[in-house]
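K.L.:
Got a predicted structure here, sequence first:
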Amino acid sequence: MRLSIALIYSVHAVLDLKLKNVDLVMKYNLHSRLLQRMAENKCHGCIKLKEHMMLAREIKKHKEEVNALQFQMSDEALQQMPEFQGRIDVLKEIGCIDSDLVVQIKGRVACEMNSGEELICTECLFENQLDDLEPEEAVALMSAFVFQQKNASEPSLTPKLASARKRLYDTAIRLGELQARFKVPVTPEDFAKDNLKFGLVQVVYEWAKGTPFADICELTDVPEGLIVRTIVRLDETCREFKNAAAIMGNSALHKKMEVASNAIKRDIVFAASLYITGV
């Protein structure tokens, strides 16, 4: 190898090889200098050169992966994502943030929503959809935010609850259409169906009115354990809505959520243990 490098340097690119192209001569000279630097490097004679080169390539590969992941997690990467910008535009459109990205009261309310989909819950509150409902009806409608089972028997609702359900579903469709308009990958119908499941509205309504647990279980094909979990989670949703009402300055809604929470927090559902109930 050293002999071949020496031979290369003993040959003149223009005089001996008759190269006339300026770019070609420059590339030839660059190549010759690189070969010389390789020969002068102390690693060139290392008996583990191949092993070390493989290790160096592996380290370089992992460093590139780390850099790529760090970039994906950075604000700069998020700002380049069309979906991220679309969600920002949606929040501006509905008034959660202003044009300077400053969080407004509506945005603060959205931050309180953890049990259900934030946008739907927030619009429900700011459209006053619970104002004309009794506490039992309000908490029953709110069960759509926390109930998880997709397939459940169709509930039999009072005209007032049926109207409230349609109004809430229409709100979800409108929010889905808004997100789709701003290039967020959302289908309005799927957005509404995935985030609103009305299968336990009748069950929760009857439970809040004081109907025994054995009787409400006859109203649906949903397993008893899932009914219990939904009602327990619904109590947390009531607390979130109560906090949101405090931010909004809506004392009537705050009181209504307190009454609704007390209405569902009873009997076997909130017993310390199902095994000692009634002992």
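P.N.:
That came in fine, so what should we check first? Residues are numbered from 1 along each chain as shown.

K.L.:
Every contact and neighbour count from this point should use C-alpha atoms.
P.N.:
Noted.

K.L.:
How many residues are close by residue 252?
P.N.:
Here the count is done by other CA atoms under 10 Å, and residue 252 has 13 residues near it.

K.L.:
after the one helix or strand residue 65 maps to comes which helix or strand?
P.N.:
Element membership for residue 65 (DSSP states H and E) is helix 49-72. For helix 49-72, the following helix or strand on the C-terminal side (DSSP H and E) is helix 75-79.

K.L.:
And the contacts of that following helix?
P.N.:
For helix 75-79, the external contacting residues (CA atoms under 8 Å, 6 or more residues apart in numbering) are 71, 72, 84, 85.

K.L.:
Separate out the buried members of those.
P.N.:
Among the contacts of helix 75-79, those classed as buried by neighbour count (16 or more other CA atoms under 10 Å) are residue 85.

K.L.:
Wasn't residue 145 part of a helix?
P.N.:
Yes - counting by DSSP: H, G, I helix; E, B strand; the rest coil, residue 145 is located in a helix.

K.L.:
That one and residue 67, how far apart?
P.N.:
Counting by CA to CA, to the nearest Å, the gap from residue 145 to residue 67 is 39 Å.

K.L.:
More neighbours: the two, which one.
P.N.:
With neighbours defined as other CA under 10 Å, residue 145 and residue 67 compare such that residue 145 has more, 23 against 12.

K.L.:
Got another one to weigh against that:
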Amino acid sequence: MKSLSHAAIALAVAAGFASSALAAAPVSAPSSAPVRNIVLVHGAWVDGSGWKPVYDILVKDGYHVSVVQEPLTSLAGDVAAARRVLDAQDGPTILVGHSYGGSVITEAGVHPNVVGLVYVAAHAPAVGEDESALGKRMPSYTSMQSGAIEKTADGYTYLNPAVFPKDFAADLAPAKARFEAHAQMPTAADVFSTPLTAAAWTSKPSWGIVAGGDKIINPDLERWYYERAHSHTTVIPGASHSVYESRPRQVAAVIEDAARHAQP
């Protein structure tokens, strides 16, 4: 597995704070015809229904949107689920991932239909890296809380329902956050420690959203990922890990920017 020194990461993060990536980064001139296909990939412990607020905006704006439902049983299985949906697209596609879904789109994004990637409060490892090891170098608030992440006898993880609302979904309506806490999809622990075999961001343009109030992934780690990938980066101050649900217009705007500027 490729290793990264703590000093190197710290230096990259410091550079990220000083760069213009803390606001929406400039992009190249739009292509003559925007990409119309968008595929959305959810993260761990949730399902694709959380994308509905973003989905509704994109569909209203004329995009063809598909949502991947991952089994969350293995990284390979989740990547295969994304590839099935990508195979069904009729042309150039923007591939979007939230949280662990960032690892999925990083590997699945080498698909020939994909012309751009959007990371939403997401991981973006390189080949040979895994998000668990990288996360330990910049721990999140949740990962440092004893008992926050639970594990079943057969090796599946979930977020303690008592902490889910404040850690995962602090800016959602309390009733909705409580419902999601009790509607989790247990996720195989191995998905977080499986090294990636492909990294689409090395050859395709990417956009990244930092959730400024994220407790599930350290916002500094999100910044570092996007700095390394040379992503066009937008920071949404105060947003929780559920930024795709709580700030759907801002998230959809970044996705549409990718669709306008990615070259088919």
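P.N.:
Thanks, I have it. As the structure is a computational prediction, the values presented were derived from the model and not from experiment.

K.L.:
And the TM-score between these chains?
P.N.:
The TM-score (TM-score structural alignment, normalised by the length of structure 2) is 0.23; 108 aligned residues with a CA RMSD of 6.5 Å.

K.L.:
With respect to residue 192 of structure 1, which of the contacts of helix 75-79 of structure 1 is nearest?
P.N.:
Distances from residue 192 of structure 1 to those, taken as CA to CA, are shortest for residue 84 (20.5 Å).

K.L.:
Which elements pack onto the helix or strand harbouring residue 107 of structure 2?
P.N.:
Per DSSP H and E, residue 107 of structure 2 falls inside helix 101-108. Judged by 3 or more CA pairs under 8 Å, 6 or more residues apart in numbering; DSSP states H and E, helix 101-108 of structure 2 is in contact with strand 37-41, helix 75-87, strand 93-98, strand 114-120.

K.L.:
three-state assignment of residue 221 of structure 2?
P.N.:
Secondary structure for residue 221 of structure 2, judged by three-state DSSP, is helix.

K.L.:
How much space separates it from residue 134 of structure 2?
P.N.:
Going from residue 221 of structure 2 to residue 134 of structure 2 by CA to CA gives 8 Å.

K.L.:
and what of residue 120 of structure 2?
P.N.:
From residue 120 of structure 2 to residue 134 of structure 2 the distance is 17 Å (CA to CA).

K.L.:
So which elements touch the helix or strand hosting residue 173 of structure 1?
P.N.:
Using DSSP H and E, residue 173 of structure 1 sits within helix 159-181. Where contact means 3+ CA pairs under 8 Å, 6+ apart, helix 159-181 of structure 1 is packed against helix 82-94, helix 118-126, helix 135-146, helix 188-195.

K.L.:
Next, the angle from it to helix 135-146.
P.N.:
Counting by axes from the mean of the first three to the mean of the last three CA atoms, to 10 degrees, helix 159-181 of structure 1 lies at 30 degrees to helix 135-146.

K.L.:
buried residues in helix 159-181 of structure 1?
P.N.:
161, 164-165, 168-169, 171-180.

K.L.:
The nearest residue to residue 85 of structure 1 once chain neighbours are set aside: neighbour count?
P.N.:
Among residues not flanking residue 85 of structure 1 along the chain, residue 79 sits closest, at 6.5 Å (CA to CA, 6 or more residues apart in numbering). Residue 79 of structure 1: 12 surrounding residues under other CA under 10 Å.

K.L.:
What distance do you get for residue 79 of structure 1 to residue 61 of structure 1?
P.N.:
26 Å.

K.L.:
Who has more neighbours out of residue 120 and residue 134 of structure 2?
P.N.:
Using other CA under 10 Å, the more surrounded residue of residue 120 of structure 2 and residue 134 is residue 120, with 30 against 20.

K.L.:
how about the more buried one, what does it touch?
P.N.:
Counting by CA under 8 Å, 6+ apart, residue 120 of structure 2 makes contact with 96, 97, 98, 99, 102, 208, 209, 210, 211, 243, 244, 251.

K.L.:
repeat for residue 255 of structure 2
P.N.:
Residue 255 of structure 2 sits next to 94, 96, 118, 207 when contact means CA under 8 Å, 6+ apart.

K.L.:
please redo it, this time with the cut-off set to 7 Å
P.N.:
Applying CA atoms under 7 Å, 6 or more residues apart in numbering to residue 255 of structure 2 gives the contacts residue 118.

K.L.:
With residue 16 of structure 2 instead?
P.N.:
Applying CA under 7 Å, 6+ apart to residue 16 of structure 2 gives the contacts 223, 224, 227.

K.L.:
Help me confirm that the last one is found in a helix?
P.N.:
So that's residue 227 of structure 2. Yes - under three-state DSSP, residue 227 of structure 2 sits within a helix.

K.L.:
okay, now it: neighbour count?
P.N.:
Neighbour count of residue 227 of structure 2, defined by other CA under 10 Å: 20.

K.L.:
try the first one
P.N.:
Summarising burial for residue 223 of structure 2: neighbours were counted as other CA under 10 Å, giving 30.

K.L.:
what do you get for residue 215 of structure 1?
P.N.:
Residues near residue 215 of structure 1, counting by other CA under 10 Å: 12.

K.L.:
In the contacts of residue 120 of structure 2, which residue is surrounded by the most others?
P.N.:
The most neighbours of any of the contacts of residue 120 of structure 2, using other CA under 10 Å, belong to residue 208, which has 34 neighbours.

K.L.:
gap between that residue and residue 253 of structure 2?
P.N.:
12 Å.

K.L.:
same question, residue 233 of structure 2
P.N.:
For residue 233 of structure 2, the distance to residue 253 of structure 2 - CA to CA - is 12 Å.

K.L.:
do the same with residue 207 of structure 2
P.N.:
11 Å.

K.L.:
neighbour-wise, which of the two wins?
P.N.:
Set residue 207 of structure 2 next to residue 253 and count neighbours by other CA under 10 Å: residue 207 wins out with 25 against 14.
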